[in-house]
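Enquirer: coordinates only, sequence not included:
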């Protein structure tokens, strides 16, 4: 039995399967990762450019550096890997996705149960009255040099709905922990499993399938490890699952 068929068999026999995704699943959508030599952080210090403190106290720096990442994600499209996970959920073999990504691509691909543990870039909100706006409103204001962009209702400062350095983890992280508690199989896709606290989640499941270009600290504990393209491998696995279900 080859590894694709074995992965499909493990998924088919699992009582509950979740996926954990990182930047590696989105590189095929033209989105750089964060920590590689060509990643987003190679051109900036994220602690200084993507922090709540800088947003409030040095907004010109935030909007000339950190905001560029959010702006770059605008209107990106899902790839084969995202669509494969959406299909797996549709087949009833994936209970949900825990994602470290803020690119919204799992939702665009059609997944219904997505836990965005680092926030999302679809919306922004006012820090004073909590009014929510689509990201396009902040984008337009920044393009018009309104820095910081302000709430039309109360004049408060708008901020992205992403988890920045200095922020607490969102409710989605607590929900993700609850989901992991009774998960039998976790499919890790495109994550180095080095960013805390999300990197602790694989410790709580019995079985792991890891799909990532580089090695991870959990490779030796996994049932299967694929150091290959996430899009291709996920597509092949899900096609095999669908074939077995027919």
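Expert: Here it is on my side, so go on. Predicted, not measured: the structure shown is a model, and the values here were computed from it.

Enquirer: going forward, measure contacts and count neighbours with C-alpha atoms only.
Expert: Fine.

Enquirer: what strand or helix carries residue 6?
Expert: In this assignment (DSSP states H and E), residue 6 forms part of helix 3-13.

Enquirer: try residue 53
Expert: Counting by DSSP H and E, the secondary-structure element that holds residue 53 is helix 52-57.

Enquirer: what residues of that helix count as buried?
Expert: Counting neighbours by 16 or more other CA atoms under 10 Å, one finds that the buried residues in helix 52-57 are 52-55.

Enquirer: on that earlier part again, the helix holding residue 6: which residues count as buried?
Expert: Neighbour counts using 16+ other CA under 10 Å place 4-5, 7-8, 10-12 of helix 3-13 among the buried residues.

Enquirer: pick the one among those residues closest to residue 97.
Expert: The shortest gap between residue 97 and any of the buried residues of helix 3-13 belongs to residue 11, at 14.5 Å (CA to CA).

Enquirer: wait, what's in contact with residue 87?
Expert: Residue 87 is in contact with residue 238, counting by CA atoms under 8 Å, 6 or more residues apart in numbering.

Enquirer: got another, please set it beside the one above:
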């Protein structure tokens, strides 16, 4: 079995509505050591991205409920801005390829394609992303940020974080010891989401703490400062 550049657990999100192609691509990538989550609809892919951040996304262009290019554009404007994206499409015209690349795709593969070429492109994208990844600074004991900030390990254990929990933790990790107000965390992680409030931050900090305690019950690295906010010690 071939080990991927990011280890055998590298996660790939595959958005493909053709069951035969999805099954083939999923099988090929899993055989190479990748974990593959297959979505056949655009809304399923959005939900999957909201749950956990993959290491790479493979997006089909034509979908029953939209266009993979739309999701690529959304990725480049949100918290997954640096996620490697490979576009798949039955359209081989140069104009479609150029459009995909201009919208932020890292690579473009026209159907039909060989399994060998697909795997080679996936490896290359993951390798490139790993080389260009910015190391977290400063380092915090027990935490390791991997895959361009798309996942975090705590004392060696990969944390099963939601997108918001990951955003909060990364924000705290960027300035350990500094007190982050709820408003600053809200702006940094939720942006212009009008449905969010201070209580939203508190709730996600609570669930984040619970996941950290599942790894090391005796530790509580997130400190609450009454009336001020939170810090990472």
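Expert: Cool, got the structure. Remember, it's a predicted structure, so these values are computed and weren't measured experimentally.

Enquirer: after superposition, what is the TM-score?
Expert: Once superposed, chain against chain, the TM-score is 0.29 (TM-score structural alignment, normalised by the length of the second structure); 122 aligned residues with a CA RMSD of 6.3 Å.

Enquirer: which strands or helices does the helix holding residue 6 of the first structure pack on?
Expert: Packed against helix 3-13 of the first structure, as judged by 3 or more CA pairs under 8 Å, 6 or more residues apart in numbering; DSSP states H and E, are the following elements: helix 230-245.

Enquirer: now do the helix it packs on against helix 3-13, angle only.
Expert: Going by axes from the mean of the first three to the mean of the last three CA atoms, to 10 degrees, helix 230-245 of the first structure is angled at 60 degrees with respect to helix 3-13.

Enquirer: quick one: list the elements packing against helix 230-245 of the first structure.
Expert: For helix 230-245 of the first structure, the elements it packs on are helix 3-13, helix 80-90, judged by 3+ CA pairs under 8 Å, 6+ apart.

Enquirer: nearest to residue 139 of the first structure, of those?
Expert: If you check each of those against residue 139 of the first structure by CA to CA, helix 80-90 wins as the nearest, at 25.5 Å.

Enquirer: between the closest one and helix 3-13, how big is the angle?
Expert: Angle of helix 80-90 of the first structure versus helix 3-13, following the same axes, to 10 degrees, is 30 degrees.

Enquirer: would you map the strands across the second structure?
Expert: Chain-ordered strands for the second structure, with DSSP state E as the definition, fall at 11-15, 35-39, 56-60, 62-63, 66-67, 85-89, 107-110, 143-146, 151-154, 157-158, 222-225, 229-232.

Enquirer: equivalent analysis for the first structure, please.
Expert: Under the criterion DSSP E, the first structure carries strands at the ranges 17-21, 96-99, 114-116, 119-126, 132-134, 158-162, 185-189, 207-211, 224-226.

Enquirer: now the fifth one: buried residues?
Expert: What it means is strand 132-134 of the first structure. When neighbours are counted by 16+ other CA under 10 Å, the buried residues of strand 132-134 of the first structure are found to be 132-133.

Enquirer: which residue packs closest to residue 45 of the second structure, ignoring adjacent ones?
Expert: Spatial nearest neighbour of residue 45 of the second structure, excluding adjacent residues (CA to CA, 6 or more residues apart in numbering): residue 39 at 5.7 Å.

Enquirer: for residue 86 of the first structure, see how far away the closest residue to residue 80 of the first structure other than its chain neighbours is.
Expert: The spatially closest residue to residue 80 of the first structure, leaving aside those adjacent along the chain, is residue 231, at 4.9 Å (CA to CA, 6+ apart). Look at residue 231 of the first structure and residue 86 of the first structure: by CA to CA, to the nearest Å, they are 12 Å apart.

Enquirer: tell me who's in contact with the closest residue to residue 241 of the first structure other than its chain neighbours.
Expert: Among residues not flanking residue 241 of the first structure along the chain, residue 8 sits closest, at 5.1 Å (CA to CA, 6+ apart). Residues in contact with residue 8 of the first structure, defined by CA under 8 Å, 6+ apart, are 237-238, 240-241.

Enquirer: now distance to residue 90 of the first structure and neighbour count too, for these, in a markdown table please.
Expert: Output for the contacts of residue 8 of the first structure, formatted as a markdown table (distance: CA to CA, whole Å; neighbours: other CA atoms under 10 Å):
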| residue | distance to residue 90 of the first structure | neighbour count |
| --- | --- | --- |
| 237 | 14 | 21 |
| 238 | 11 | 25 |
| 240 | 15 | 17 |
| 241 | 12 | 22 |
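
Enquirer: nearest to residue 115 of the first structure among those residues?
Expert: Using CA to CA, those come closest to residue 115 of the first structure at residue 238, 21.0 Å.

Enquirer: go ahead and confirm that closest one touches residue 88.
Expert: Yes: using CA atoms under 8 Å, residue 238 of the first structure is in contact with residue 88, at 6.3 Å.

Enquirer: picking up where we left off before, relative to residue 59 of the first structure, which of the strands of the first structure is closest?
Expert: Checked against CA to CA, the stretch from the strands of the first structure lying closest is strand 158-162, at 10.6 Å.

Enquirer: which stretch among the strands of the second structure approaches residue 166 of the second structure most closely?
Expert: Each of the strands of the second structure was scored for nearness to residue 166 of the second structure using CA to CA, and the closest is strand 151-154 (7.2 Å).
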